[in-house]
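1. Predicted coordinates and the sequence they were generated for:
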Amino acid sequence: MPAEGAAEAVWAASDPYATALRTGRGPLYLRRTDGWLLPLEVERWCAGADDVDRAVLDRCEGAVLDVGCGPGRLVAELAAQGRTVLGVDVSEAAVTRTITVGGQALRRSVFDPLPGEGRWGTVLLMDGNIGIGGDPAILLHRMAQLLAPGGLLIAETAPLDVEEHADVQVVAHGREAAGAPFPWVRIGTPALLRLAERAAGWRAEAQWTAGDRRFVALRTRTTSSSAEPPKSTAVISSQRAR
């Protein structure tokens, strides 16, 4: 597994995360090393797709790859519509739940070889998954490899104009964190659009707000699988978690 995927083992082995997905309940947080907590919306993730989700899915084109699919609500919704869709997640509990609710999913890192590379019509990075690996430039490069020419990336962004890089751990309220810290990033719409403008092969398609959630759609100009991946500006010892 490449360096970008090393932290997946940390996330996948996190007992609080697996327990939360199996039970469908939190509370669950990402905790920074300074003690700050980012709540994770376990109950929403484990419920069916809501109106905001369905509006996002209406924008999807062609076959859809849901990266960091979690318990599978989006995969199941698209499958119920007769769409071609696959979820990818490093958590065994997430993959199991996705299959249980009627979707197809693989337990695999997004940085590992995946089916249909270069042919997906849409890739989803929902529920904060733009934070995967702690370096959105590297993640955008990987997304371009997965998408067909002119393919669509839909990412859910942070509600503020922020680009915050931090090492975090998964923790349930009142319990010790499980596993070693791993890199994560919260990035808002303006910062992501600036990054995409600097990155080769992307153009902004749309941005919108629904309730308290923010989204960005980017479209590939060309495939970039042969391009040199961007150099990380951070010192990252492990780079991947849902």
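-> Done, it's in. Numbers count the residues shown, from 1 in each chain.
2. hey, let's count contacts and neighbours off CA atoms from now on
-> Fine.
3. Look up which helix or strand the nearest residue to residue 186 once chain neighbours are set aside falls in, please.
-> Nearest residue to residue 186 in three dimensions, chain neighbours excluded: residue 164, at 5.2 Å (C-alpha to C-alpha, 6 or more residues apart in numbering). Assigned by DSSP states H and E, residue 164 falls within strand 163-172.
4. quick check: angle from whichever helix or strand comes after that strand to strand 163-172?
-> Counting by DSSP H and E, the element after strand 163-172 in chain order, helix or strand, is strand 178-187. Relative orientation of strand 178-187 versus strand 163-172 (axes from the mean of the first three to the mean of the last three C-alpha atoms, to 10 degrees): 150 degrees.
5. and the comparison structure, right after this:
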Amino acid sequence: MSTAHDLTEERAATAWDTAPAPWQTGDPYSEALRAGRGPLFLERSDGWLLPLDVERWCAAADPVDLAVLDRCEGAVLDVGCGPGRLVAALVARRRRTLGIDVSEAAVAHTVRHGGRALRRSVFEPLPGEGGWDTALLMDGNVGIGGDPRALLERLAALLAPGGLLIAETAPVDIDERVHVQVVQLAAAHRIAGTPFPWARLGTPALLRHADATGWHAVDQWSDGGRRFVALRT
């Protein structure tokens, strides 16, 4: 790992790049992160709701998370880091780590808790491209961008040759690409964010897309009701 090590602490902790993003200050997701609780959902256009586990995301890394982090190698890029529980846990292990997220509130939360993070989309230029040893796609972040193959191709470009990707998949066999919005439903009121493209993938679907984009699976497992896949370029 070399180029990722050139990232300065000042840059990682304070960058607030103003790229357009659906999750802006004042939206339901940002407000839930500030409060540390939901109820918060992803809502499809047909009204179907997927609960978002805000309380777990805002807490410290749990035993399932820590078991995933035990598998990480070298310098770690946490894609869609959210409020930064994994970044903070990796920093506590003295692991070179960067979180990226399009949400200003998520980046701020990560930095406040001792992590390094940038407000950045994974599809924008990033520090250390081609040099990261491990990338994480946790908490459903295989859905980022709504195009799994484009996301996998982008991650291959970010990782060093032979780099490791650990992805959390849906607990059911699904391969879905939709537009969703973050909604808060409480006390008879509904607050909705801006729609954006998203995908939901179970393990079989992720393995199919991985095979089509030049990745190979090295492991898959379940833990605490959650499912994971490890891939290499």
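-> Arrived safely, thanks for sending. Fair warning: this is a prediction, and the values are worked out from it, not measured in the lab.
6. how about the residue nearest to residue 186 of structure 1, what's its match in structure 2?
-> Mapped onto structure 2 by TM-score structural alignment, residue 164 of structure 1 lines up with residue 176.
7. What helix or strand is the closest residue to residue 219 of structure 1 other than its chain neighbours located in?
-> What sits nearest to residue 219 of structure 1 in space, not counting adjacent residues and going by C-alpha to C-alpha, 6+ apart, is residue 152, at 4.6 Å. Using DSSP H and E, residue 152 of structure 1 sits in strand 147-157.
8. mean per-residue distance, that strand to structure 2?
-> With mean C-alpha distance after the TM-score superposition for structure 1, strand 147-157 of structure 1 departs from structure 2 by a mean of 0.3 Å once superposed.
9. Okay, residue 102 of structure 1 and residue 127 of structure 1: tell me how far apart.
-> Using C-alpha to C-alpha, to the nearest Å, we find residue 102 of structure 1 at a distance of 20 Å from residue 127 of structure 1.
10. Neighbour count: the two, which is higher?
-> Here residue 102 of structure 1 and residue 127 are compared on neighbour count by other C-alpha atoms under 10 Å; more neighbours surround residue 127, at 20 against 16.
11. check contacts around the residue nearest to residue 186 of structure 1.
-> 185, 186, 187 (C-alpha atoms under 8 Å, 6 or more residues apart in numbering).
12. Matching residue 86 of structure 2 against structure 1, which residue comes up?
-> So residue 86 of structure 2 corresponds to residue 74, using TM-score structural alignment.
13. quick one: its match is in a strand?
-> No. Counting by DSSP: H, G, I helix; E, B strand; the rest coil, residue 74 of structure 1 is not part of a strand but helix.
14. Can you report how many residues lie near it?
-> There are 28 residues near residue 74 of structure 1, going by other C-alpha under 10 Å.
15. In structure 1, what residue spans correspond to helices?
-> Ranges of helices in structure 1, per DSSP state H, are 8-12, 15-23, 42-46, 51-58, 73-80, 92-100, 136-146, 189-198.
16. which outside residues touch the fourth one?
-> Surrounding helix 51-58 of structure 1, the residues in contact under the criterion C-alpha under 8 Å, 6+ apart are 74, 78, 210, 211.
17. again, 7 Å this time
-> The contact list for helix 51-58 of structure 1 (C-alpha atoms under 7 Å, 6 or more residues apart in numbering) reads residue 210.
18. what about that helix, how far off from structure 2?
-> In this overlay with structure 2, the average offset of helix 51-58 of structure 1 from its partner residues is 0.3 Å by mean C-alpha distance after the TM-score superposition for structure 1.
19. Give me the range in structure 2 that that helix lines up against.
-> Helix 51-58 of structure 1 corresponds to residues 63-70 in structure 2, going by TM-score structural alignment.
20. how about that stretch: buried residues?
-> Residues of stretch 63-70 of structure 2 classed as buried by neighbour count (16 or more other C-alpha atoms under 10 Å): 65, 68, 69.
21. Nearest spatial neighbour of the spatially most central residue of structure 2, chain-adjacent residues omitted?
-> The geometric centre of structure 2, computed from its C-alpha atoms, lies nearest to residue 80 (C-alpha atoms, centre = their mean), at 2.7 Å. Of all residues beyond its chain neighbours, the one nearest residue 80 of structure 2 is residue 101 (4.6 Å), with distances taken as C-alpha to C-alpha, 6+ apart.
22. Contact partners for that neighbour?
-> 79, 80, 81, 82, 107, 118, 119, 120, 121.
23. Could you find the counterpart of it in structure 1?
-> Residue 101 of structure 2 maps onto residue 89 of structure 1 when the alignment is built from TM-score structural alignment.
24. Relative to residue 77 of structure 1, how far out is that match?
-> According to C-alpha to C-alpha, residue 89 of structure 1 stands 17 Å off from residue 77 of structure 1.
25. Ok, residue 179 of structure 1 next?
-> 32 Å.
26. For these two, work out which one has more neighbours and name it.
-> Counting neighbours by other C-alpha under 10 Å for residue 179 of structure 1 and for residue 77 shows that residue 77 has the greater number, 21 against 17.
27. what residues are up against that one?
-> Contacts of residue 77 of structure 1 were listed using C-alpha under 7 Å, 6+ apart, and they are residue 49.
28. now swap in residue 87 of structure 1 and tell me
-> 65, 66, 67, 69, 75, 104, 105, 106.
29. possible to save the residues you listed as TSV with distance to residue 16 of structure 1 and neighbour count?
-> Formatted as TSV, the contacts of residue 87 of structure 1 follow (distance: C-alpha to C-alpha, whole Å; neighbours: other C-alpha atoms under 10 Å):
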residue	distance to residue 16 of structure 1	neighbour count
65	26	27
66	22	23
67	21	24
69	17	28
75	23	30
104	24	20
105	21	26
106	21	20
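30. List the ones among these that fall in strands.
-> Counting by DSSP state E, the part of the contacts of residue 87 of structure 1 found in strands is 65, 66, 67, 105, 106.
31. Between those residues, which sits nearest residue 172 of structure 1?
-> The closest of those to residue 172 of structure 1 turns out to be residue 67 (C-alpha to C-alpha; 23.4 Å).
32. Fine by me, thanks again.
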